[in-house]
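Colleague: model the following, please.
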Amino acid sequence: MIRTLVQDYEHIHTTIGISGNLLFVVGSVLFFKAFNHFYTLAVWLFVIGSIFMFIGALGGGLHRMLQRRNNRV
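Modeller: Okay, here's the model as predicted:
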């Protein structure tokens, strides 16, 4: 199942990674003093963005690892 998810649906982990980058940047900007009233939102966007970036990187890494493994066989 993981192999199918990683190999056949590469666009999913790429989209998750890009979404994570966007959430991370928006969350980071909301930490500026001008947006003090959005502090809680900033924290959540920052955390969720970080998790999405990790999932996207993990999916990309697994995809490359499986490609190399398939090329050796």
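
Colleague: going by C-alpha atoms from here, please, whenever you check contacts or count neighbours.
Modeller: Will do.

Colleague: in the host helix or strand of residue 45, which residues are buried?
Modeller: Assigning secondary structure by DSSP states H and E places residue 45 in helix 39-72. Judged by neighbour count using 16 or more other Cα atoms under 10 Å, the buried positions of helix 39-72 are 39, 42-43, 45-57, 59-60, 62-63.

Colleague: let's see this one next, to set against the first:
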Amino acid sequence: MLRTMLQRLVRDYSWIHLGIGLFGNFCFVVGSVLFFKTFESYYTLGVWLFLVGSSGMFLGSLGELAKSLYERREKRQAGHKRAA
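Modeller: Okay, the predicted model is just below:
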């Protein structure tokens, strides 16, 4: 049951992965800008945004990977059912 719920979440709500990835990209860029000397007083915030952004990008990519794997498996299973 948990596996089915996870598959549905990954497949049917792919916009969540996109949103997490976009948020991660945004934080990553802002955090990177805060590394410039001009924003030296915001260095620690930049580090945290960089870390949060990198994590968001990673999670978004993992979600897209899981979606692709589920879709590939479903296509393979559908092909086996037609052949049988």
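
Colleague: hmm, back to that, where in the second structure does the helix holding residue 45 of the first structure fall?
Modeller: Using TM-score structural alignment, helix 39-72 of the first structure corresponds to residues 43-76 of the second structure.

Colleague: with stretch 20-30 of the first structure instead?
Modeller: Per TM-score structural alignment, the counterpart of stretch 20-30 of the first structure in the second structure is residues 24-34.

Colleague: would you point out which residue is most central in the first structure?
Modeller: The structure's the first structure has its C-alpha centroid closest to residue 53; by Cα atoms, centre = their mean the separation is 2.3 Å.

Colleague: residues contacting it?
Modeller: Residues in contact with residue 53 of the first structure (Cα atoms under 8 Å, 6 or more residues apart in numbering) are 16-21.

Colleague: report the separation between residue 1 of the first structure and residue 7 of the first structure.
Modeller: Spatial separation of residue 1 of the first structure from residue 7 of the first structure under the definition Cα to Cα, to the nearest Å is 10 Å.

Colleague: picking up where we left off before, and the helix holding residue 45 of the first structure, how far from the second structure on average?
Modeller: Taken against the second structure, helix 39-72 of the first structure registers an average deviation of 0.4 Å after superposition, with mean Cα distance after the TM-score superposition for the first structure.

Colleague: next: stretch 20-27 of the first structure.
Modeller: Its matched residues in the second structure lie on average 0.4 Å from stretch 20-27 of the first structure after superposition (mean Cα distance after the TM-score superposition for the first structure).

Colleague: please consider this matter closed, and thank you.
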